[in-house]
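Here is a sequence with its predicted model. Questions after.
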Amino acid sequence: MKKSSILILALLSILFMGACSPQKKTIQDIAQQPYIVAYLPTWRMPYTPDWDKITHLCLAFGFVNADGSLRMEEIIKNKYIIEEAQKHKVSVLLSIGGGGSKNFAPAILDAETRTALVNNLKKIITEYNLDGVDVDYEEWEGGPNGASEKDIECRTALELLYKELREALGSTKLITAAVNAGWDNGGGFGLYNCFNESMHQYLDFVSLMIYDETGPWSGERTGPHSDWTFFEKAIDHWLNNRKLPKEKLIAGVPFYGYHFLSPNDATGARGIPYRDILTQYPDEDAHLQDSIGLLYYDGIPTIKRKAEYIKQHQLGGIMFWEITQDTDIAEKSLLNTIYNVLR
């Protein structure tokens, strides 16, 4: 057989094998942008997402201990979801930290325990064939000028964590962050300086949590927790003040609302999943609204507008907390709305 014929057969064989093998997403594959990033809490599992409508799944949470070890019991118990997602070409990240985290700060402030945390994460990512890690650090104090003195120390340590993770994991694994989206609104207290513009070099994307501007913690401030002004100002802050490249900016939206008991007192406000809002207000066309009385949330028109903004401004994508809070009713689904605009 001629060499040219052998070469052709070899090339056809490679193409055939490639067509039959599952194609793994890589961090360089930005053609899939805008991304659709879903959080899935372990306490809501078992749950089967609509795989075709998301690009990334963040499993929440691996809890960080002060010595750099991780509490992974719930993740391990639900590890089936990792292989299932990857069969559908959805990248799976272990999300560490979260709103209830207590021991993340001491773990990263000490060089020895930070190294232990990096090593433990590398081991877990390798053992469970995860696509990367999502860092949701929320142990900030805040203050009149944004970050407190301790927050400045944690900000430096957090960037070191990103740097050391990148060195340990290389370029083949994703490293992402979920961050408070707050901007300086002149209100006298905030978290708007708790991150810097040099951290982005180690991260594949940054998810802005553009929600929870109001809630049970907000004193006399009630009303929308994720309104349009907050959305635009947060994105502007991160693009222009934090210098986040637009292709790395993932804008977060809520799949839940807050119901306040008084127009001037947030105490006692309770969170309600979007699906439950539709159930509790069946005659209100709740999916087409953003508020019913003292209940505030994002309905379909606002989610659609935000998704269109992301597409128009060529941002990296959209994130939401969290996927199980959506409705199963196709025409009222927030995820379906996002998918129809972005994909």
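Nice, I can see it. Residues are numbered from 1 along each chain as shown.

contacts, neighbours, all on C-alpha from now
OK.

how about the residue nearest to residue 150 when sequence neighbours are not counted, secondary structure?
Closest residue to residue 150 apart from its sequence neighbours, by CA to CA, 6 or more residues apart in numbering: residue 141 at 7.7 Å. Assigned with DSSP: H, G, I helix; E, B strand; the rest coil, residue 141 falls in the coil class.

Give me the neighbour count for residue 294.
15 (other CA atoms under 10 Å).

hang on, I meant residue 218
14.

From residue 264, how far off is it?
Residue 218 sits 10 Å away from residue 264, taking CA to CA, to the nearest Å as the criterion.

Kindly report the same for residue 221.
Residue 221 is 6 Å from residue 264, where distance means CA to CA.

again with residue 175
Counting by CA to CA, the gap from residue 175 to residue 264 is 41 Å.

out of the two, which sits in the busier spot?
residue 175 (25 against 12).

For my notes, confirm that one occurs in a strand.
Yes. If the criterion is three-state DSSP, then residue 175 is within a strand.

looking at it, it is touching residue 168, isn't it?
No. Using CA atoms under 8 Å, residue 175 is not in contact with residue 168, being 11.0 Å away.

can you pull out the strands in the stretch 101-250 of the chain?
132-136, 174-180, 205-209, 249-254 (DSSP state E, counting those that start in this stretch).

Quick check: which helices or strands does the first one pack against?
Just to be clear, that refers to strand 132-136. Secondary-structure packing of strand 132-136 (3 or more CA pairs under 8 Å, 6 or more residues apart in numbering; DSSP states H and E): strand 91-97, helix 111-127, strand 174-180.

Equivalent analysis for the longest one, please.
Using 3+ CA pairs under 8 Å, 6+ apart as the contact criterion, the elements in contact with strand 174-180 are strand 132-136, helix 149-169, strand 205-209.

so can I have a markdown table of those showing mean neighbour count and distance to residue 5?
Formatted as a markdown table, the helices and strands packed on strand 174-180 follow (neighbours: other CA atoms under 10 Å; distance: least, CA to CA, whole Å):
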| stretch | mean neighbour count | distance to residue 5 |
| --- | --- | --- |
| strand 132-136 | 24 | 42 |
| helix 149-169 | 19 | 41 |
| strand 205-209 | 25 | 45 |
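
alright, now check it against this:
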Amino acid sequence: MKNYRFIKEAFLLMVIVSMFVSCAEEVENPSFDSDELPRIFGWEQLYGTNIEDSLKIAVQVSPSDGVTYSWTLDGVEVSTEPTFEYLFDDPKTYEVHLAIERNGVPNTRTATVEVNQPFIPKDYAKMMVGFLTSAGSISDVDFSSLTHLVISSAVVDEVAFPETIVDTTFADAMNIPQIVQSAHNAGVYVMLDVTDDMAAITGGGLYGDVTFFDAVADADKRAKVLETIMKFAVDNQLDGVNFYLNDTWGGPGSLDAAAIGAFYAAVPDYLPEGPGPDGEFFYSVSVPGGWTTSLLSPLAAVERIDWVNIQPYRYEDLSPTSHSPGWAYTSLADTWIGLGVPAEKIVGGFPAFGLKYDMPTDGTVVGWGNLWMFATYHTYKEILSMDAEAYSKNMLSVDDGLFYDGHPAVTEKANAVLSQGYGGMMMWSIESDTKDPETSLLKAAYSALGNN
């Protein structure tokens, strides 16, 4: 028994000694060569702070002996301390850069800083709504020429997304939190566009694709779609949603007007609270021109809809002509007013793209089935690259004519908004425009509406 106790006590002593030796080894400081790269730990790509609070960035550098620090904001050095602490003057986006050096060996990091203020919507004479697709980014947006930014789009498609019905993966690439903060800092509302699949340049639906309609025709699926959309909007601090049923004709089996009306009428029950003048969450819709208007007409009876974005463009023809004529602008507005939408809820759309005709000369007969071979769409940026003075015109003599909205057409349509009492204008899409103040369509429209 004594031998057993002695062995047990000896074993415990060995364990204790081993633990002390192990701890001593763990706390021993590592050694570094003089030319070792100083590594930076704890760095983030995006920092945020409120205008009334200081931003503090405390990183760890190893090895840290003899390290010098240089912190710059938008290229200007503001600190040489190991820890960055700064109180900003303006609510906007900054670039913060850290440069360190140890024995002549450098290392750097760069990040974005969003300095936020309480959201105070800007005052405006008329709405200027701009759509931004996933083909663009925040760098394309001129917030000073917008009142409402609509991010496009969450695609409704039960076939492609049977589990969720709604695809919102576009949000990962667009960095929606940064867009929302930048917009709110500028007093601009941000909304989510909900659509079917479509062509990014024109915003037109894919012919025969009625997956959005098929999903919302069923009450249970419709509820899942709306719950998903509203949760996404709330989670991302959005201010509203825009629904665009962008292909209402798909042949046999396409939805009828009653089913479409049931969808629009169901939306208000799912709307959360929002930042509107009376605490409302914005609810708008987009409607194309043409033969589909009758199917969408039930939305006119939904009083909760805040405004209707009309799209009097993409009017192709078998002979070269404008796809966005002025007469179509007022005609489509009159149609919806006649269906019961108040004039002040009409937001007239104009395109940041043009249609070029290159008709065949070999005797080929052009019909609706092959027109696409001879009529192509081009962004406004592309049009400006063809002619630097294109902003002062509405048509270029390229091939059989390139028709688009330049400043003359935009001004004409803005005047119609003012004279007819419409709610404002919308543009598809922001990334196809230019931010150059002399040539930008968005800026021209914003100013022509009387906004300062």
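Right, received. Where do you want to start? Bear in mind that the values here come from a model prediction, so they are computed numbers and not experimental data.

quick one on the thing from earlier: please pull up the equivalent of the residue nearest to residue 150 of structure 1 in structure 2.
In structure 2, the residue matched to residue 141 of structure 1 (TM-score structural alignment) is residue 249.

Show where stretch 115-124 of structure 1 falls in structure 2, residue numbers please.
Going by TM-score structural alignment: stretch 115-124 of structure 1 matches residues 223-232.

these two touch, right, the match of residue 141 of structure 1 and residue 212?
No. Applying CA under 8 Å, one finds residue 249 of structure 2 not in contact with residue 212, separated by 11.8 Å.

who has more neighbours, those two?
Taking neighbours as other CA under 10 Å, residue 249 of structure 2 and residue 212 compare with residue 212 leading, 27 against 17.

doesn't residue 182 make contact with residue 117 of structure 2?
No. Checked against CA under 8 Å, the pair residue 117 of structure 2 and residue 182 is beyond contact range at 9.9 Å.

which one of the two has more residues nearby?
residue 182 (23 against 19).

so what corresponds to the more buried one in structure 1?
So, by TM-score structural alignment, residue 182 of structure 2 is matched to residue 84.

what sits against that match?
For residue 84 of structure 1, the contact set (CA atoms under 8 Å, 6 or more residues apart in numbering) is empty.

Roughly how far does it sit from residue 132 of structure 1?
16 Å.

Over to residue 288 of structure 1?
36 Å.

For the spatially most central residue of structure 2, give me its contacts.
Centre of structure 2 computed as the mean C-alpha position; nearest residue by CA atoms, centre = their mean is residue 151, 3.2 Å away. Residues in contact with residue 151 of structure 2 (CA under 8 Å, 6+ apart) are 131, 132, 133, 134, 190, 191, 192, 193.

rerun at 7 Å
131, 132, 133, 191, 192, 193 (CA atoms under 7 Å, 6 or more residues apart in numbering).

now those residues in TSV, with neighbour count and distance to residue 431 of structure 2?
Converted to TSV, these look like this (neighbours: other CA atoms under 10 Å; distance: CA to CA, whole Å):
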residue	neighbour count	distance to residue 431 of structure 2
131	23	9
132	25	6
133	22	7
191	25	17
192	27	16
193	24	15
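
Pick out the most distant pair among those.
Greatest spatial distance in those: 133 and 191, 12.1 Å, computed using CA to CA.

Residue 411 of structure 2: what's it in contact with?
With CA under 7 Å, 6+ apart, residue 411 of structure 2 has these contacts: 445, 448.

Check structure 1 for its longest strand and report it.
strand 56-64 (DSSP state E).

I would like the range of structure 2 that aligns with that strand, please.
Under TM-score structural alignment, the match for strand 56-64 of structure 1 is residues 148-156.

The matching stretch vs structure 1, mean deviation?
With mean CA distance after the TM-score superposition for structure 1, stretch 148-156 of structure 2 departs from structure 1 by a mean of 0.6 Å once superposed.

tell me the helices in structure 2, going along the chain?
Here structure 2 has its helices, by DSSP state H, at 2-26, 170-174, 176-185, 211-217, 219-235, 257-266, 293-296, 326-338, 380-386, 407-420, 441-448.

So which of those is nearest residue 305 of structure 2?
helix 257-266 (8.6 Å).

Can you report how many residues neighbour residue 36 of structure 1?
24.

and it, what pairs with it in structure 2?
So, by TM-score structural alignment, residue 36 of structure 1 is matched to residue 128.

For that match, list the residues it contacts.
Applying CA under 7 Å, 6+ apart to residue 128 of structure 2 gives the contacts 146, 147, 148, 424, 425, 426, 446.

Residue 155 of structure 1 too?
So residue 155 of structure 1 contacts 194, 195 (CA under 7 Å, 6+ apart).

Can you tell me what it aligns to in structure 2?
Match for residue 155 of structure 1 (TM-score structural alignment): residue 260.

I figured residue 295 of structure 2 hits residue 255, correct?
No. Using CA atoms under 7 Å as the test, residue 295 of structure 2 is too far from residue 255 to be in contact (8.4 Å).

ok, residue 195 of structure 1 to residue 232 of structure 1 distance?
From residue 195 of structure 1 to residue 232 of structure 1 the distance is 18 Å (CA to CA).

Those two: who's more crowded?
residue 195 (22 against 14).

Identify the residue nearest the more buried one in space, chain neighbours excluded?
residue 155 (6.0 Å).

what about the residue nearest to residue 96 of structure 2 when sequence neighbours are not counted, neighbour count?
Leaving aside its chain neighbours, residue 96 of structure 2 sits nearest to residue 73 (4.8 Å; criterion: CA to CA, 6+ apart). Residues lying near residue 73 of structure 2 (other CA under 10 Å) number 17.

and if you look at the one 5 residues further on?
Neighbours of residue 78 of structure 2 under the rule other CA under 10 Å: 15.

dump the residue contacts of it.
Applying CA under 7 Å, 6+ apart, we find residue 78 of structure 2 in contact with 71, 72.
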